[in-house]
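1. Make a model of this:
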Amino acid sequence: MTNILALIPARGGSKGIPRKNIRNFAGYPLIAWSIAAAKQSELVTRIIVSTDNEEIAAVAREWGAETPFLRPAEFAQDKTTDLPVFEHALKWLEDVEGYRPDIVIQLRPTSPIRPHTMVDDAIRILLEHPDADCVRGVVPAGQNPFKMWRFNGEGKPLNPLLTVDGIAEPYNAPRQILPPVYWQTGHIDAIRESTIANKKSLTGDVIYPLVIDPKYTVDIDTLPDWAKYEALVYSGLEMVSPGAARRPLPETVKMIICDFDGVVTDNLVITDQDGRESVTASRSDSMHIKKLREMGVEVMILSSEPNPVVMARAKKMGVEAIHNVGMQDKGRVMREILAQKNVKAQNVVYLGNDLNDLPCFEIAGWSVAVADAYPEVLRAADHVLTKTGGHGAIRELCEIILKQLSQKENTNGS
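-> Now for the predicted structure:
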C-alpha cells in the first residue's frame, strides 16, 4: 500500500487575521475545510496538522486530524518557509513512530475552496509519472509576466522582466501569441517524500501541473478576502465541505417562512421600568411582499415568541403569523401549516437564525440563515444572507427569489 500523508500547516501567530486558522469560515473553522479535503480523498491514508498552537491542535482533532506533536517555535515564525516545517514533521514521525510516507500532500488552510476530486487528481498524476518530483496546483495567470518590467528606481530605465524567443518585443505583442502562463495556488502540492529528504525541496526539479478551474482561486489574507470568499461558498459552487452538501434554490417556491426574533428583529429587546418590551425591525423587509404574493409566493412568520409584538409587526408587514409556538414544536407546527395549506415542503424556503430553527431547516426545500445566525445554523444553512437579522435580511431573501422568478418568466417567454 502507498502511504500518503496529508500534512496541513497551521501556525498560531497570524497577525493579519487573528486566530485565522480556527476562525469560522462559512460556518466551520477555516482549518476544517482542508481536513475535509483530506478526509474525503480515496487515496490519503493519514492526516496530520502541524501547529505550534494547542488551541488549533484541539480544533484539528475535533475535525478528524491527528496532532501527534506541537511544532517548535523556531519553525513557526512570520518568515518561516514551508520546507523546515515539513522536514520537522517527517523527522519526528520517523524518529518517534518509525513512520515514513511515500507521498506528502500539502493542503494550506488559506485556500479552503477545492473541487471534490482535487486531492486524488494530484496524487494520481504523481503516481502516473515516475519522473515527477511533485505535482502543483495551478490556474491560468490573471496577469501576463511577458508584459511586466523590472523596476530599477525613479529616473532609471525599465528592463523587460522576460524575453521570448522569436518575439522581439513581447510587451508590445498581442496576448494571444505569447506563451501561456499559469499561477501557482495554495490549494495543493503532492510531493514525493524522497524529494523532501534527498533534494531538500518541496518541489524538486520535475514539477507536473494540476490545472484548476480559476473559479476556485482563493487565497485568504485579509478580512475583505474572508467575506468575499464566504460569498463564493454560498454561491452554489461545487466544492468539498466539512458538512452536508448545500442544496440549490428550488425551481418553484410557493412559501417563505420566517422566524421572528433575530430575523424580523435584530434579536435585541428593549424593556421599560414596567416590564413592557419592544423590538426593532427594518421597514424595508416589507418592500417586496405584495409583489411576491402576486406571483404566487406566500410569506409568513413562525415564532416561539409569546409577545403580541409578533402579531402587530406581522400585520404591519401584511403577512400571516403564528406565534407562541413551543421551542421544541416549530418543526411539528411547520408540517401542520404545510398540510393545511397544501404546500409541498420542497417548495418552501425557511429563514432562521437560532437552534430552534434547525428542525424547520430539515423540512424546508431550502434553508437560509441571516448573516449573524448561530454557528450551527450557519453550518446547516443552504444559503447565508449578507444582511443580519432586523436589518433587511427578509428583503434580501425576497429579492433572491424575485430574481429567480423573473429569470423563469423571461425564459418561458422567449
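2. Could you use CA atoms for every contact and neighbour count after this?
-> Noted.
3. for the stretch 51-200 of the chain, what spans make up the strands?
-> 103-106, 134-140, 149-150, 159-160, 182-192 (DSSP state E, counting those that start in this stretch).
4. got these as TSV, with mean neighbour count columns?
-> Converted to TSV, these look like this (neighbours: other C-alpha atoms under 10 Å):
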stretch	mean neighbour count
strand 103-106	25
strand 134-140	23
strand 149-150	12
strand 159-160	13
strand 182-192	23
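5. Could you dump these into JSON lines and include distance to Met334?
-> Shown next, in JSON lines, are the strands of the stretch 51-200 of the chain (distance: least, C-alpha to C-alpha, whole Å):
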{"stretch": "strand 103-106", "distance to Met334": "46"}
{"stretch": "strand 134-140", "distance to Met334": "46"}
{"stretch": "strand 149-150", "distance to Met334": "63"}
{"stretch": "strand 159-160", "distance to Met334": "67"}
{"stretch": "strand 182-192", "distance to Met334": "42"}
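6. Select, out of those strands, the one closest to Asn267.
-> strand 182-192 (38.2 Å; C-alpha to C-alpha).
7. Tell me which other helices or strands the closest one touches.
-> With contacts defined as 3 or more C-alpha pairs under 8 Å, 6 or more residues apart in numbering; DSSP states H and E, strand 182-192 has these neighbours: strand 103-106, helix 118-128, strand 134-140.
8. closest one to Leu378 among the ones you listed?
-> Leu378 lies closest to helix 118-128 among these, at 25.3 Å (C-alpha to C-alpha).
9. about what we covered before: how about the strands of the stretch 51-200 of the chain, which one is nearest Tyr208?
-> For the strands of the stretch 51-200 of the chain, proximity to Tyr208 was assessed by C-alpha to C-alpha; strand 134-140 is nearest, at 4.7 Å.
10. I'd like the structure of this one too, to check against the first:
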Amino acid sequence: MPAVLAVVPARGGSKGVPAKNLAPVGGVPLVVRAVRACRAARLVTDVVVSTDDPAIAAAAREAGAEVVRRPDAIAGDTATSEAAVLHAMDAYESAHGTAVDTVLLVQCTSPFLTGEDVDAVAAAVVEQGADSALAVAPFHGFVWRVAPEGPAVPVQGGPRTAARPDDTHGVNHDKSHRPRRQDRPQDWLETGAAYAMRAAGFRTARHRFFGRTELVRTDAARVLEIDEPHDLDRARALAPLLGTGNSRPALDDVDAVVLDFDGTQTDDRVLIDADGRELVAVHRGDGLGVAALRRAGLDLLILSTETNPVVAARGRKLGIPVVHGSEHKDHALKQWCEERGIAPDRVLYVGNDVNDLPCFGLVGWPVAVANAHGSVRAAARAVTSAPGGSGAVREIASWLLGGVW
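-> Next up is the predicted model:
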C-alpha cells in the first residue's frame, strides 16, 4: 500500500485568534478535529502534526497523530504551509526509514472537514492519476475589484470612501451584463481545507499546485475558514447544525455520567416559601433515565456548586452520590475521577451554564441541554433537544442505551 502522509500544520502563534488551533468547536479543539478527519480517511496511512507549541503537540498525540517539532525558522508569521509540509515529510521519512508516495496538507482552520473529504482529495492522486488535488466548492458569486491606485471620493453619511465608478471592474463577470446563474460558467471556490500532492513532484515544484491538478468537490454548506474571532463564533454556532463534532455518544464511549443540577435536572427556577425553604421541579423521565444508566453499570454523580438540601435529597431519591458546595467544580470532578480510577476523557458531563465550562474542558463528552447558555452550547460536543428539567437526562440515556426511555 502506498505511503500516504497527512500533514497538519498547527503553529502556536496566531494574531487573529489567539491559541486558535486549540480553540474548541463542538467541544473538540481544531487541531483534534483535523487529526480525526485524517485518521477517518481510508487512504491515509499516517498523520503528522507540525507544531512549535507543546500544548498543541500534547493534544495531537492524544488524538492519535505523530508530532514533528517545527523549527523556529519556519514557525513565524511569514512561514509558508509548503515549508512546514516539506519539513514534516523529511522528518517522517527519516524517522520511519520509508519514502512518502503522496503527501496531504490538511488545515486546522476548516473545522467541518470530514474524513470523506480527505479521502476524496487523496484518491484523486493515489487512484485517479492526478499530480495534485484540492478541495473546492461550487461558487456563484459576482466578484468585484477596485483598482488600488484609483482616486477615492467621500460617501454620503460617513467617513468611508469609494473608488470612482471607472476604477471598479468585475473579476468574473462584465459589469455591464449580469447573466443568470444557469447561463454562467461554473466557478469553484478553493476551500483551504485539504490538498494532496505526489511527494516527488511536490519536492521538485515546492508548491502545492503542479502538473495535472484535480478539483475535488465538497459540500459548500461546510465551507468555513477560521481567520478572525467572528469566524470562530460562526463555527461554534454551526457545529450542532452540521453534526460534525456533535455526534452522540454510545455506551462504549463513556464510563461515567456526571450531572449538574440546577438548570440541567431542573428548569432553573426556584420557588421559595415564607420560611426561606427552596422548592424545585424535576422530571420523572429523568429519574427513569438515571435508573437505566445505573443498571447499565455506569458510574454516576451529581455535581453542584450550591450547597442545598434539595440537591442531596434528589441524589438520595435517585440512589447516586452528590458532591455539592464546590466553588471549583472542575477540581471536584478531577478528584472524583482519580478516586474512582476513571479517565476524564471517558466522562460525559451534562451542564447548562458558564460555571460548567471548566468541567467541559476536562471531560471527553461535554453535553449541553437545549436551553443552556450560548457559550455552553458552543463548547459542547453534543446538545440535547430537550431543555433542562424537561427530560434532557432521559434523552441522554436513550443516546447511550438505545431505544426509548
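11. After superposing, what score do the chains get?
-> Once superposed, chain against chain, the TM-score is 0.65 (TM-score structural alignment, normalised by the length of the second structure); 325 aligned residues with a C-alpha RMSD of 4.6 Å.
12. ok, and the closest non-adjacent residue to Thr388 of the first structure?
-> Leaving aside its chain neighbours, Thr388 of the first structure sits nearest to Ala371 (4.7 Å; criterion: C-alpha to C-alpha, 6 or more residues apart in numbering).
13. List the residues that contact that neighbour.
-> Applying C-alpha atoms under 8 Å, 6 or more residues apart in numbering to Ala371 of the first structure gives the contacts 384-389.
14. same thing with Tyr92 of the second structure?
-> 48, 68.
15. I'd like the distance between it and Tyr195 of the second structure.
-> In this view, Tyr92 of the second structure and Tyr195 of the second structure are 18 Å apart by C-alpha to C-alpha, to the nearest Å.
16. Please apply the same query to Gly26 of the second structure.
-> To Tyr195 of the second structure, Gly26 of the second structure is 24 Å away according to C-alpha to C-alpha.
17. Repeat that for Gly201 of the second structure.
-> 14 Å.
18. same deal with Asp77 of the second structure?
-> Counting by C-alpha to C-alpha, the gap from Asp77 of the second structure to Tyr195 of the second structure is 21 Å.
19. repeat for Glu127 of the second structure
-> Computed as C-alpha to C-alpha, the Glu127 of the second structure to Tyr195 of the second structure distance reads 15 Å.
20. swap in Asp233 of the second structure?
-> Relative to Tyr195 of the second structure, Asp233 of the second structure is positioned 25 Å away (C-alpha to C-alpha).
21. Once you drop chain neighbours, what's closest to Leu293 of the second structure?
-> Ala397 (6.4 Å).
22. Tell me which helix or strand the one you found sits in.
-> Per DSSP states H and E: Ala397 of the second structure is located in helix 392-401.
23. Identify the residues contacting that helix?
-> In contact with helix 392-401 of the second structure (C-alpha under 8 Å, 6+ apart) are residues 248-251, 264-265, 285-290, 292-293, 369-370, 384-386, 404-405.
24. With stretch 292-310 of the first structure instead?
-> In this structure, residues lying in contact with stretch 292-310 of the first structure by C-alpha under 8 Å, 6+ apart are 253-261, 278-279, 289, 314, 319-327, 330, 334, 398, 402.
25. just the buried members of the residues you listed?
-> The neighbour-count test (16 or more other C-alpha atoms under 10 Å) marks 253-261, 279, 289, 314, 319, 321-323, 325, 330, 334, 398, 402 as buried among the contacts of stretch 292-310 of the first structure.
26. Just to be sure, which of those residues are found in strands?
-> Residues of these located in strands (DSSP state E): 255-258, 321-322.
27. okay if I get the residues you listed as JSON lines plus distance to Arg108 of the first structure?
-> Formatted as JSON lines, those follow (distance: C-alpha to C-alpha, whole Å):
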{"residue": "Met255", "distance to Arg108 of the first structure": "41"}
{"residue": "Ile256", "distance to Arg108 of the first structure": "39"}
{"residue": "Ile257", "distance to Arg108 of the first structure": "39"}
{"residue": "Cys258", "distance to Arg108 of the first structure": "38"}
{"residue": "Ala321", "distance to Arg108 of the first structure": "47"}
{"residue": "Ile322", "distance to Arg108 of the first structure": "47"}
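28. with the first structure superposed, average distance for the top helix by length along the second structure?
-> As assigned by DSSP state H, the longest helix anywhere in the second structure is helix 81-96. Averaged over the aligned pairs, helix 81-96 of the second structure sits 2.8 Å from the first structure after superposition, using mean C-alpha distance after the TM-score superposition for the first structure.
29. got a list of what the residue nearest the centre of the first structure touches?
-> Most central in the first structure under C-alpha atoms, centre = their mean is Val233, positioned 4.2 Å from the mean C-alpha point. Each residue near Val233 of the first structure by C-alpha under 8 Å, 6+ apart is listed here: 26, 113.
30. Quick one: map it onto the second structure.
-> By TM-score structural alignment, Val233 of the first structure lines up with Ala239 in the second structure.
31. now swap in Gly204 of the first structure and tell me
-> Gly204 of the first structure maps onto Phe210 in the second structure, by TM-score structural alignment.
32. Pull the number of nearby residues for the aligned residue in the first structure for Asp119 of the second structure.
-> For Asp119 of the second structure, the aligned position in the first structure is Asp120, judged by TM-score structural alignment. Applying other C-alpha atoms under 10 Å, we find 18 residues neighbouring Asp120 of the first structure.
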